[in-house]
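> Structure for the following, please:
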Amino acid sequence: MNNQSIEFIMAGRRQRRRRWILVTSLLAALACLLCCAMLLLGSTIYPVSDVIRALTGEHLKGVSFAVNTIRLPRMLAGLFAGFAFGLAGYTFQTMLRNPLANPNVIGITSGSSAAAVFCIIILHASGAIVSIASVIAGLATVLLIYILSKGKTFSVGRLILIGIGIQAMLDAVISYLLLVSAQQDIPAALRWLTGSLNGSGMQELPPLIITVIVLAPIVIVLGQHLSILELGEQSASSLGVDTNKTRVLLILSSVCMIAMATATTGPIAFVSFLSGPIAKRLAGAGFSGVIPAGLVGVNLVLASDLIGQFAFEYRFPVGIITGLLGAPYLIFLLIRMNRRGEL
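Here you go, the predicted model:
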């Protein structure tokens, strides 16, 4: 390879790096703007100075309660849950080399949801118990899907089909729990199942925040190997990647984050499904899309929540808005994959 070819390759790499940095910076800036909007906007729009004073501990009548008790927890829940959904969705889609292989479609979210609904309706539990049950159920669902799809050789298509079947079964369990539950418990369970930031409290957020802070760096660091894993088992091993260890750590970290996010906000529809494709389209190839996907997840959740609060006559939970965005893309993706013979 001559010097001209090397320089051409390096120039392309520099261009891709500049694009990745620009896109990531813009996504981060948009996320910051949306966080500010979540704190400023509501039934009453407060000045920036009053919001800052309330956040720094100064007591202002009306402002302190609205900002610190209602808007700040809502914003933090959307921020950390959106980042968790985005990271986990991108990880599964890239690692399994299929855009349908995300926690929403293959049943992982439904496993966490079924456990959480059981705790809420049957055990009348909340907080840490719901979070722990969601994580355990999410891991158990992953293990069950993997065992059933393994066979003689591992097949992504088989895993997706089995995951869809498991999801249908778990959705039936959730429906049964709603049927046998007490009348007064149904509204709370339905609001939670829709995926909502309503009613988020600071006391519920520490498990989610700690989980994301601890596990997100693991996914970001190991996410650099995702593009190598896409090349296949033998190619990745020959390039020095411990494929088994990398997959296990990525799966465990992603499932724990998405289960904890689901326990906190409910299964916000299609965020994990949309974040990866949008991040790849914006950031381009050549560099890890883990961080852009997480930021896309944050922007989707926060923007959808603001739309649900202020764009219509009635206020809608964030899950309804993300569902309206994600459902047409899912149909488009299924049609495109069918034409390519990938289904």
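
> CA only for contacts and neighbour counts going forward, please
Noted.

> can you map out the strands along the protein?
With DSSP state E as the definition, the chain shows no strands.

> Let's check: the centremost residue of it is which one?
For the chain, the residue sitting closest to the mean C-alpha position, by Cα atoms, centre = their mean, is residue 85 at 0.7 Å.

> Was I right to think that one contacts residue 272?
Yes: judged on Cα atoms under 8 Å, residue 85 makes contact with residue 272 at a distance of 4.7 Å.

> intersection of neighbour lists for the two?
Taking Cα atoms under 8 Å, 6 or more residues apart in numbering as the criterion, residue 85 and residue 272 both touch residue 297.

> give the contact list for the nearest residue to residue 215 once chain neighbours are set aside.
Leaving aside its sequence neighbours, residue 215 sits nearest to residue 253 (Cα to Cα, 6 or more residues apart in numbering; 5.7 Å). By Cα under 8 Å, 6+ apart, the residues touching residue 253 are 215, 216, 218, 219.

> before we go on, could you also do this sequence so I can check it against the first one:
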Amino acid sequence: MRTVVRAAGLSVRVYPRALIVGVVLLLVALATALVNLTTGDFPVPVAEVLKSLAGEGDAGTDFIVYELRLPRVLVTLLVGAALGASGAVFQSLTRNPLGSPDFVGLTTGAASGALIVMLIVGGGGVQVGAGAIVGCVVTAVVVYLLAFRRGVHPFRLVLMGIGVSALLEALNSYLIYRARLNEAVAAQVWLIGSVNGRGWTEVVIVAVTVAVLVPMVVYFGRHLKLLALGDEMAVLQGVPVERSRAVLALAAVGLSAGATAAAGPIAFVALAAPPLAARLSRSPSSGILPAAAMGAALLSAGDWAAQHALPGNDIPVGVVTAALGGIYLTWLLFHERRGARA
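Alright, predicted model coming up:
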């Protein structure tokens, strides 16, 4: 069921259930973020956190909220949203539930770029983020060129992505093997994916990425359902196929690159968020914004679990998302097998 809203000469198709699901998921993500702001070595009541956010808190509370916790919480929300939106685009373009940045090699390529900066160039901070973005973009170009043969077939794109990802995993392992012990440990922690210790620099990186690319993805995302029907059908409906596909793919690559630059290669959020949002909205496809909201909610909940899973030990959120992703993949394979038998 959909509703067409017309205003100022523009018409927008609105799917009420998807809209409601997206709003609810956004509220869940914000509520979880608020809980994360209150918990830590120095618990702060919700009322005090809200006063601090409103500019009426005392100096001690402001320091805890603005300097220690708010950057981490914002990075968590924005990275989750970026991964959710990126995963929705890739799964729609490839017509494959495994067509996410995790499986087509983008996050591995971003990790390779970051490791080269960390372990060979000796850079840190913003330089590592820039290396991750460059690595992600270069990997995307390589996968596209390898998969191109009179066009890009979705299945071939996924297979090439998996192959390139395996090669890059070998490169990453070699880079860590040849590094000094302290460098290798730091690199391995970064590879897990973590929002621990993230500051305002990372917030700016991922916030600019989301602010620029999500509106672009939403605008061109109108064509995703028609593209899924095939190029000929999309052309008959007046869709600029190659331009739409190129813009969507580049924007999705940018979202994945910005998220990885800010928090490392956090696994399975981009894979799981779109189909989970689609199930809640009872739609064959999730829609960009519900998937982004689901990604933000999943990563916020995962960060809360990471802080409380082991008392006194704040583990990287990538450990939690990897565990949840393994459960999700097992369920997905079981569901597909049962459907095939039926």
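
> TM-score for this pair?
After superposition, the two chains reach a TM-score (TM-score structural alignment, normalised by the length of the second structure) of 0.90; 329 aligned residues with a Cα RMSD of 2.1 Å.

> What is the aligned counterpart of the residue nearest to the centre of the first structure in the second structure?
With TM-score structural alignment defining the correspondence, residue 85 of the first structure maps onto residue 83 in the second structure.

> now that match, nearest residue through space, not along the chain?
residue 270 (4.7 Å).

> My guess is that neighbour contacts residue 99. True?
No: using Cα under 8 Å, residue 270 of the second structure is not in contact with residue 99, being 9.3 Å away.

> more crowded one of these two?
residue 270 (32 against 27; other Cα atoms under 10 Å).

> where's that one relative to residue 104 of the second structure, distance?
In this structure, residue 270 of the second structure and residue 104 of the second structure are 11 Å apart, going by Cα to Cα, to the nearest Å.

> now do residue 179 of the second structure
From residue 179 of the second structure over to residue 104 of the second structure (counting by Cα to Cα), the distance is 27 Å.

> out of those two, which sits in the busier spot?
residue 104 (24 against 15).

> got the contact list for that one?
143, 157, 158, 159, 160, 161, 162, 164, 165.

> returning to that earlier point: where's the alignment partner in the second structure of the residue nearest to residue 215 of the first structure relative to residue 290 of the second structure, distance?
Residue 253 of the first structure maps onto residue 251 in the second structure, with residues paired by TM-score structural alignment. For residue 251 of the second structure, the distance to residue 290 of the second structure equals 17 Å [Cα to Cα].

> Contacts only, for the aligned residue in the second structure for residue 146 of the first structure.
Correspondence of residue 146 of the first structure to the second structure, assessed by TM-score structural alignment: residue 144. Applying Cα under 8 Å, 6+ apart to residue 144 of the second structure gives the contacts 152, 157.

> 10 Å instead?
Residues near residue 144 of the second structure by Cα atoms under 10 Å, 6 or more residues apart in numbering: 138, 151, 152, 156, 157, 158, 160, 161.

> Residue 56 of the first structure now?
50, 64, 68.

> Recalculate using a threshold of 8 Å.
Counting by Cα under 8 Å, 6+ apart, residue 56 of the first structure makes contact with nothing.

> Tally up the residues packed near the closest residue to residue 58 of the second structure other than its chain neighbours, please.
Leaving aside its sequence neighbours, residue 58 of the second structure sits nearest to residue 52 (Cα to Cα, 6+ apart; 7.2 Å). If you count neighbours by other Cα under 10 Å, residue 52 of the second structure ends up with 20.

> what do you get for residue 152 of the first structure?
6.

> And it, how far from residue 241 of the first structure?
Counting by Cα to Cα, the gap from residue 152 of the first structure to residue 241 of the first structure is 23 Å.

> Kindly report the same for residue 161 of the first structure.
Relative to residue 241 of the first structure, and taking Cα to Cα, residue 161 of the first structure is found at 28 Å.

> same deal with residue 58 of the first structure?
Taking Cα to Cα, one finds residue 58 of the first structure at 52 Å from residue 241 of the first structure.

> between the two, which one's more packed in?
residue 241 (17 against 13).

> where exactly do the helices run in the stretch 201-342 of the second structure?
Ranges of helices in the stretch 201-342 of the second structure, per DSSP state H, counting those that start in this stretch, are 224-228, 231-236, 241-263, 269-281, 288-308, 317-341.

> so, if you compare the contacts of residue 104 of the second structure, which one comes nearest to residue 17 of the second structure?
Checking the contacts of residue 104 of the second structure against residue 17 of the second structure by Cα to Cα gives residue 158 as the nearest, at 30.8 Å.

> ok, the closest one - how many residues close by?
26.

> Identify the farthest-apart pair in the contacts of residue 253 of the first structure.
The most distant members of the contacts of residue 253 of the first structure, if one measures by Cα to Cα, are 215 and 219, lying 6.5 Å apart.

> Common neighbours of the two, please.
Contacts common to residue 215 of the first structure and residue 219, judged by Cα under 8 Å, 6+ apart, are 253, 254.

> Those two: which has the busier surroundings?
Ranked by neighbour count (other Cα under 10 Å), residue 215 of the first structure and residue 219 place residue 219 first, with 25 against 18.

> ok, now how distant is the counterpart of the more buried one in the second structure from residue 258 of the second structure?
Aligned by TM-score structural alignment, residue 219 of the first structure pairs with residue 217 of the second structure. According to Cα to Cα, residue 217 of the second structure stands 15 Å off from residue 258 of the second structure.

> Leaving aside the residues adjacent along the chain, what's closest to the aligned partner of residue 207 of the second structure in the first structure?
Residue 207 of the second structure maps onto residue 209 in the first structure, with residues paired by TM-score structural alignment. Nearest in space to residue 209 of the first structure, with sequence neighbours left out and distances taken as Cα to Cα, 6+ apart, is residue 80 at 6.4 Å.

> Enumerate every residue touching the one you found.
208, 209, 212, 261, 298.

> give the contact list for the residue nearest to the first one when sequence neighbours are not counted.
What it means is residue 208 of the first structure. Sequence neighbours aside, residue 260 is the residue nearest to residue 208 of the first structure in space, at 5.6 Å (criterion: Cα to Cα, 6+ apart). By Cα under 8 Å, 6+ apart, the contact set of residue 260 of the first structure is 131, 132, 134, 135, 207, 208, 211.
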